[in-house]
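Novice: Structural data only, the sequence is not supplied:
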């Protein structure tokens, strides 16, 4: 389960309420799936959402079996909670005639995380699958990590950026200060018919040291932490399973400290960071840090590289 912030704990575990019109999903209208922030269980589809002008996200339906109802102690309202983990979502109201379904799930934005419907690939002729997936990893400086994953067969796109912080914006200078809580990450779009998420995880764990907290080599700070931002509950399960297997195999003497969190928002890095190693391979940092890692990666995964 995701490690919650203090405010998330207040709402989800202590049954608090966020201020009206303050949540990020109040006017959200993208196509996709709303999941429980705490356990990633699917709760609502985007087609269930409507604008009730009430200050909180509103839904007039739910995924069957996803939501439990309990009468508040004062008998005035009906609380709704995640069936899987019991996390507080909000309250449900009937008889308002706002939609044909005549029901309104009034949900705190902070209780949910949104998973967008994957876009259609731009390279349909190259890949057999028409359903691309995404993965988001942090493993130190994103110049290194981007170069590695961009070379993998089945990876359609890799973009450097920032994720995992509490601030609603991110840029390189702010993230490097270590005060925003964001990590340097790569946002990967891949074809699961060519390369699986498990294979991406294998590359991730063999291309950095997951036992050093907030550090990769001489790069130190929370922005360089080892982290997997999972897009689905399945990705959470697969990541935790791989970490357990690596721990049991004693691949490293020290315990793995890789963070596993629910993906929320990705902030693309400034344009000059994209394809940095490819464009600036002679730069001293690239020669001393990126190139040795990249050469090691190529020797380990020669059969998985793009031709």
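Specialist: Sure thing, it's come through. The model shown is predicted, which means the values in this text are computed figures rather than measured ones.
Novice: CA atoms for contacts and neighbours, from now on please.
Specialist: Will do.
Novice: got the buried residues for the host helix or strand of residue 156?
Specialist: Following DSSP states H and E, the helix or strand that holds residue 156 is strand 155-163. Residues 155-156, 158-163 are the ones in strand 155-163 that count as buried (16 or more other Cα atoms under 10 Å).
Novice: Show the contacting residues for residue 264.
Specialist: Taking Cα atoms under 8 Å, 6 or more residues apart in numbering as the contact definition, residue 264 lies against 113-114, 163-164.
Novice: repeat that with 10 Å
Specialist: 37, 112-115, 163-165, 229-231 (Cα atoms under 10 Å, 6 or more residues apart in numbering).
Novice: how about the residues you listed, which pair is most distant?
Specialist: Largest separation among the contacts of residue 264 by Cα to Cα: 115 and 165, giving 17.6 Å.
Novice: and of the contacts of residue 264, the nearest to residue 268?
Specialist: Taking Cα to Cα as the measure, residue 268 lies nearest residue 163 of the contacts of residue 264, at 9.0 Å.
Novice: Structure two is appended below for comparative analysis:
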């Protein structure tokens, strides 16, 4: 998972509280669902949210089994935490008559991540998206671009902030960005599970912040998930691979909710296809691509 900031740790792990009216979700009304910031478990749906004018996001219901209630030590209030990871969310109140359900979950914005619902009025395509980091994006792009069912692969940056989204700054390893590929695919031709299978067979997910001689957080193994189903599938895949003991060391692949993708500079597009004779491509990219084509011959275009 993406590491928590000091303030996020203060609220989520030390049971702190953000200032009223300071959180990004206080007046948020988009359609989708709210996930736990720490473990990405789904907590609330947008239809549960209402404006309580209290200074914090308010919900009058929860996704079944997502939230745990515990009476505070002083016996005055009821704390709510993420059932999956125990992260502090806020407190729950009853009897205020604010909605017909007569319940208010008062939640810190910083304890959550919002996952937008697909817009049926604008997203008429059958395609879906996957975003992976597995080392140098020249290698990863060349591998996924060869798959049947993959419509487009774009190299770029994710995990950091917009002002650092350029090759020179990302190469410093200090921006928070990872080199990633943003994949548009047709789920009727290739499934997300199959894309995950390719991802894990095309790089070493047990080396922290490193692929071969490429070292730094920008080369970390990471899956940026676009919805709750992808979170579930990615976690299931990692658990299955761990149990199979394919690698002697544990998998360190990070799973983070997708927030933003910043396309790389245009000269990175189809880099291996255009510059395959360069030394790095010959020594690093080509062996990986050749190995991949042997493993997945039945999935190639």
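Specialist: Right, received. Where do you want to start? Everything numeric in this text was worked out from a predicted model, so none of it was measured.
Novice: hmm, back to that, most neighbours, which of the contacts of residue 264 of the first structure?
Specialist: Counting neighbours by other Cα atoms under 10 Å, residue 163 leads the contacts of residue 264 of the first structure with 29 neighbours.
Novice: counterpart of that one in the second structure?
Specialist: Per TM-score structural alignment, the equivalent position to residue 163 of the first structure in the second structure is residue 158.
Novice: That match reaches residue 219, doesn't it?
Specialist: No: when contacts are counted by Cα atoms under 10 Å, residue 158 of the second structure is not listed as touching residue 219 (11.4 Å).
Novice: Can you tell me which helices and strands the helix ranked longest in the second structure packs against?
Specialist: Secondary structure assigned by DSSP state H gives helix 228-244 as the longest helix of the second structure. On a contact count with 3 or more Cα pairs under 10 Å, 6 or more residues apart in numbering; DSSP states H and E, helix 228-244 of the second structure meets helix 192-201, strand 221-225, strand 254-257.
Novice: Could you tell me where the first one falls in the first structure?
Specialist: Which is helix 192-201 of the second structure. Under the criterion TM-score structural alignment, helix 192-201 of the second structure matches residues 197-206.
Novice: and of the buried residues of strand 155-163 of the first structure, the nearest to residue 249 of the first structure?
Specialist: residue 155 (28.2 Å).
Novice: Contact partners for the closest one?
Specialist: By Cα under 10 Å, 6+ apart, residue 155 of the first structure lies in contact with 132-134, 149, 188-192, 194-196, 200, 305-306.
Novice: And residue 145 of the first structure, which helix or strand is it part of?
Specialist: Going by DSSP H and E, residue 145 of the first structure is part of helix 142-150.
Novice: quick revisit: which residues are in contact with both of residue 158 and residue 219 of the second structure?
Specialist: Common neighbours of residue 158 of the second structure and residue 219 (Cα under 10 Å, 6+ apart) are 133, 170, 177-180.
Novice: Give me the subset of the residues you listed lying in strands.
Specialist: When those are checked against strands (DSSP state E), the matches are 133, 178-180.
Novice: Kindly provide the distance from the residue nearest the centre of the first structure to residue 29 of the first structure.
Specialist: Closest to where the C-alpha atoms of the first structure average out (Cα atoms, centre = their mean) is residue 263, at 1.6 Å. To residue 29 of the first structure, residue 263 of the first structure is 18 Å away according to Cα to Cα, to the nearest Å.
Novice: What of residue 296 of the first structure?
Specialist: Counting by Cα to Cα - residue 296 of the first structure and residue 29 of the first structure are separated by 44 Å.
Novice: Same question for residue 262 of the first structure.
Specialist: Residue 262 of the first structure is 20 Å from residue 29 of the first structure, by Cα to Cα.
Novice: The two: who's more crowded?
Specialist: residue 262 (25 against 12).
Novice: Tell me the residue in the second structure aligned with residue 147 of the first structure.
Specialist: So, by TM-score structural alignment, residue 147 of the first structure is matched to residue 142.
Novice: hang on, that match packs against residue 271?
Specialist: Yes: contact criterion Cα under 10 Å: residue 142 of the second structure and residue 271 qualify, at 8.0 Å.
Novice: Identify the contacts common to those two.
Specialist: Counting by Cα under 10 Å, 6+ apart, the residues touching both residue 142 of the second structure and residue 271 are residue 155.
Novice: Name the residue in the two with the higher neighbour count.
Specialist: Per other Cα under 10 Å, whichever of residue 142 of the second structure and residue 271 has more neighbours is residue 142, with 23 against 17.
Novice: quick one: contacts for the more buried one?
Specialist: Here residue 142 of the second structure is in contact with 153, 155, 181, 269-273, 285-286, 288-289, 292 (Cα under 10 Å, 6+ apart).
Novice: I'd like those residues written out as TSV, with secondary structure added.
Specialist: Output for the contacts of residue 142 of the second structure, formatted as TSV (DSSP: H, G, I helix; E, B strand; the rest coil):
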residue	secondary structure
153	strand
155	strand
181	strand
269	coil
270	coil
271	helix
272	helix
273	helix
285	helix
286	helix
288	helix
289	helix
292	helix
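Novice: hmm, which two among these are most spread apart?
Specialist: Top of the distance list for those (Cα to Cα): 269 and 292, 19.8 Å.
Novice: Return the most buried member of the helices and strands packed on helix 228-244 of the second structure.
Specialist: strand 221-225 (a mean of 26; mean count of other Cα atoms under 10 Å).
Novice: For the helix or strand harbouring residue 9 of the second structure, which helices and strands make contact with it?
Specialist: For residue 9 of the second structure, the element it lies in under DSSP H and E is helix 6-12. If contacts are counted by 3+ Cα pairs under 10 Å, 6+ apart, helix 6-12 of the second structure sits against strand 88-94.
Novice: What residues sit buried inside the strand it packs on?
Specialist: 88-92.
Novice: The residues you listed into a markdown table, with extra columns for distance to residue 69 of the second structure?
Specialist: Putting the buried residues of strand 88-94 of the second structure into a markdown table (distance: Cα to Cα, whole Å) gives the following:
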| residue | distance to residue 69 of the second structure |
| --- | --- |
| 88 | 10 |
| 89 | 10 |
| 90 | 10 |
| 91 | 8 |
| 92 | 8 |
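Novice: No more questions from me, cheers.
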